[in-house]
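S.K.: Quick one, what's the 3D model for this:
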Amino acid sequence: MLRRYVEQLLNVYNYIDGIMVVDKDGYIEYFESFRPDVNKLKEKNILHKHVTEVYPGLTNETSSVMRVLRTGEPILNEYQTLMTYNGQSIRAINTTMPIKQNNEIIGAVDVSRYLDSPYRRQNITLKERKEIKTSHLYTLDDIITASKSMEIIKERIPMVANTDSSVLIYGETGTGKELVAQSIHTSSKRKNKRFVSQNCAAIPGNLLESILFGTTKGSYTGAENKAGLFEIANGGTLFLDEINSMEIGVQAKILKAIEEKQVCRLGGFDPIKIDVKIVSAANVQPLTCIETGQMREDLFYRLSVVQINIPPLRERLNDLVLLIDYFIENFNEVQGKDIKGVDEEVERIFQGYEWPGNVRELRNIIEGAFNVSASKFIQKKDLPEYLINPIVPKSTRENSYRETTPLLQKGQTLSEALNAYEKALIEDAIENSRTLVDAANQLGITKQSLHYKMGKYNLGK
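M.R.: Below is the predicted model of the structure:
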């Protein structure tokens, strides 16, 4: 809320070493040090903490910030020796000013010039940059959250990581299932072995079988001796994403491989012992998958020894600010920019949005805004059109008609009414999905079943 004042202040001051904005109670809403060689504090570690918690040597009486909040009067160029909670000692000249709205104090801003050796100032580091890794697996620290449900998941990950039990992760598209899967691997005793990931959606069964189990020369035309993913992941972790989209025939063979802890390559006869932790993921409720025939019941019980359910972003909106700051920090590093945050209007839009694409959608929106933003803060004009002017889905527009129309038309049989309703549901799913796989997932049926029903009702896309 108070971040929009930062850009104004940066335009007023030609040179500052640090800036901090607090709310009316002294809790930090924004922080940046332009001299990480002097002040190593990072915003992500101190955001929403009280100023006297971050600088425990200060009290409500000695802190210039707390005095300004109490009196409403600015304090200019005051010398302070600051001791941070992690043991840094900083000498600074601080100017602290109240932030007022309708003559009421809503916060304060504190700008600092650090007093250090002139020799150090000759080699100023304007911004500390992390090394950008070309190969990276997520760890527990990469799960950014302030929500209780996600904190519980973070607590459980180290517990399940060091067992050989299979883990099934359920979450909507974009909630971060692979992030959790990789965190399980990097938290485990297998972390120095391979993490192998395979998305099982839209891959024909025979091809997926050869990918997973490997092939022997001559098993089919052009086949060579080649290890499958179970062999490649031996000693490590195999992550099977969108397991609910896998053909039933392949599911039976995976179940056998897991239970026997061995595989045979296609065309081969010699069993190969494997030691692999299986982590799988589904973007449809697993029990729904069983009811609709998308997943074998025995495979579900084998894969879901431990089940982790990731809540959608709309159910943990208190994570929005943290995630926004995290993505902005990352894109600043990658693109060499210095964007400070999002303005209040964008924050309101984000808070009122349903986030059907979850965290992945948020990340993509922030990345898109970085490409077009010319300000220190992401503004409404930097957002995609669909977020500013949402299109009402066809199914929503027709709801009022359907609610006032009798379910059974005159002269219509029950079977005809059910077929008409099923056809309408399929039409809506296809209309509001990018792919047939998405439409099938929305309906809770297999892609093959969807194709059959589309033929039955003479539908196409």
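S.K.: Only C-alpha atoms from now on, for both contacts and neighbour counts.
M.R.: OK.
S.K.: now the helices for the stretch 151-300 of the chain?
M.R.: Taking DSSP state H, counting those that start in this stretch as the criterion, the stretch 151-300 of the chain contains helices spanning 177-186, 205-213, 229-232, 248-260, 286-291, 297-303.
S.K.: what about Asn162, how many residues close to it?
M.R.: The number of residues packed near Asn162 is 15, by other C-alpha atoms under 10 Å.
S.K.: Also this sequence, please, to line up against the first:
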Amino acid sequence: MEEKIKSELIEPLIHQTILDNIDLGIRVVDSEAKPIIYNKKMRSIESMTMEDFSKKKITDVFRFKNKLDSRLHQALHHGRSFHNEKQNYFNNKGEEITTINNIFPIKKRGKTIAAVEIAKDITQVEKLIRENIKRKSNTTYTFDNLIGDSPPFKEVIENAKRATRTSSSVLIVGETGTGKELFAQSIHSGSERAAGPFITQNCAALPESLIEGILFGTVKGAFTGAIERPGLFEEAEGGTLLLDEINSLPTSLQAKLLRAIQERKVTRIGETKERPINTRILATINEDPIDAIAEGRLRKDLYYRLSVVTLFIPPLRDRKDDTFPLVEAFLRKYNYLFQMNVSGITDGVRETFHSYHWPGNVRELEHVIEGAMNLIIEEEKISHSHLPPHFQNKMRFAHHSLKDENTLPFSLKNGNTMPQMLEEMEKSMIKHALQNNEYNIKRSAKKLGISRQSLQYKLEKFKINKQD
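M.R.: Below you'll find the model as predicted:
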């Protein structure tokens, strides 16, 4: 008797523990569509609690485009069952939810007394896919939108324009914020594929389990929750697919990507049929590809396939003369968006911008201008007081250091301007790094905190060689 009582006490605990730890949403409703079971995963999917129902029916709590869209309603009132069916609805906060469901009625003596829903959450996947699909035929940038007259930047633009004549793969290399996607959009817009879709996928934005299906597509039943869906290679048919941050793609998928590019065919997950594709591949990487290969983040064979054309986008610090045309462009943009009339920046801010390292590149410059314009009230120009705190901290440090010119490695008393002094300091640092690293370019660049390409450009610019 005692053992039976213990069993009766333990069994509900076991059932509840299983329900709350299973990685599927489970809901059971009675004949009046009121919830009986609502497990932890289902509550997480819907961002709700049991109390949110307050004895209400499912159709009173959730919003469907049509009442008949509720699969539970169909199961309860029409005895229907559903297997791997996608369902889209809104919770009580108006948030959109998308799930893949298995739903079936529970009957007793031929009468439906309850219905069960087992759900897999695909809300984020659907959102990402929609964002990508929205980019079809929706490129906004052309080469005319690329701002800069410095020699290294103009050279990259010319090389990119030449790449519009073919459908060869292009690898765009550059630090974060240099405008790699703008170059990709410009190449697409200037090519014969301009009328086709332009789709972007950030390879760092999704886990391996999701990105494979998004790239190559799935067939219904391939795995739990899988539905019939074309991948981005197919969605970009006749156009361009940009794979952003290719070095973030798992190496196992890099091998599959290589085959797809070489054979111009893809195979959806769950089927053996090969589907031909006519899609141009552009890829970006935010580090030196040689370093990515050496450290196992990029397959060498994929690099060779993608880098038929390679574009190295110089960081803003290597094209300082382009800073002020960019400032003018951002002022025009935010004057229009904010309905303001800011005429420019003060001379002090101009000097600060010219001496700043710009680790975030063009993107950082734009954010600084946008932030400054949010702080302007009636002033006509952006001044130091409108700049972010880290700029003002740097200025205070620089002001303190400049009080005693004898502490500077290059004295202003010699008649040097700030740009000349900074250039001399830069040359000295490069020579020092080369000497300490036995003139090894890769190690010297790493020590200086710049890319190998940036260092090679500076060596040519300053005419530094091993004998110096």
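S.K.: picking that back up, using JSON lines, lay out the helices of the stretch 151-300 of structure 1 together with distance to Trp355 of structure 1.
M.R.: Shown next, in JSON lines, are the helices of the stretch 151-300 of structure 1 (distance: least, C-alpha to C-alpha, whole Å):
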{"stretch": "helix 177-186", "distance to Trp355 of structure 1": "16"}
{"stretch": "helix 205-213", "distance to Trp355 of structure 1": "32"}
{"stretch": "helix 229-232", "distance to Trp355 of structure 1": "34"}
{"stretch": "helix 248-260", "distance to Trp355 of structure 1": "32"}
{"stretch": "helix 286-291", "distance to Trp355 of structure 1": "22"}
{"stretch": "helix 297-303", "distance to Trp355 of structure 1": "28"}
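S.K.: Select, out of those helices, the one closest to Pro384 of structure 1.
M.R.: Pro384 of structure 1 sits nearest to helix 177-186 of all the helices of the stretch 151-300 of structure 1, at 25.1 Å, using C-alpha to C-alpha.
S.K.: Which residue range of structure 2 does the closest one align onto?
M.R.: The aligned range for helix 177-186 of structure 1 in structure 2 is 180-189, by TM-score structural alignment.
S.K.: which residues are in contact with stretch 208-218 of structure 1?
M.R.: With C-alpha atoms under 8 Å, 6 or more residues apart in numbering as the test, stretch 208-218 of structure 1 has contacts from 200, 223-231, 250, 263-268.
S.K.: Same check on stretch 266-282 of structure 2?
M.R.: The contact list for stretch 266-282 of structure 2 (C-alpha under 8 Å, 6+ apart) reads 167-172, 184, 212-213, 216-223, 230-231, 233-234, 236-243, 260-261, 264-265, 306.
S.K.: what about the helices in the stretch 1-150 of structure 1?
M.R.: For the stretch 1-150 of structure 1, the helices defined by DSSP H, counting those that start in this stretch cover 4-12, 43-46, 51-54, 64-71, 118-121, 148-161.
S.K.: most packed of these?
M.R.: When those are scored by mean count of other C-alpha atoms under 10 Å, the highest mean neighbour count falls to helix 64-71 (a mean of 21).
S.K.: ok so, going back, in strands only, show me the contacts of stretch 266-282 of structure 2.
M.R.: Those of the contacts of stretch 266-282 of structure 2 mapping onto strands are Val170, Leu171, Ile172, Gly217, Thr218, Pro230, Thr240, Leu241, Leu242, Leu243, Lys265, per DSSP state E.
S.K.: out of everything not next to it in sequence, what's closest to the fourth one?
M.R.: The reference is to Gly217 of structure 2. Among residues not flanking Gly217 of structure 2 along the chain, Gly231 sits closest, at 3.6 Å (C-alpha to C-alpha, 6 or more residues apart in numbering).
S.K.: And for the one you found, the neighbour number?
M.R.: Look at Gly231 of structure 2: counted by other C-alpha under 10 Å, it has 21 neighbours.
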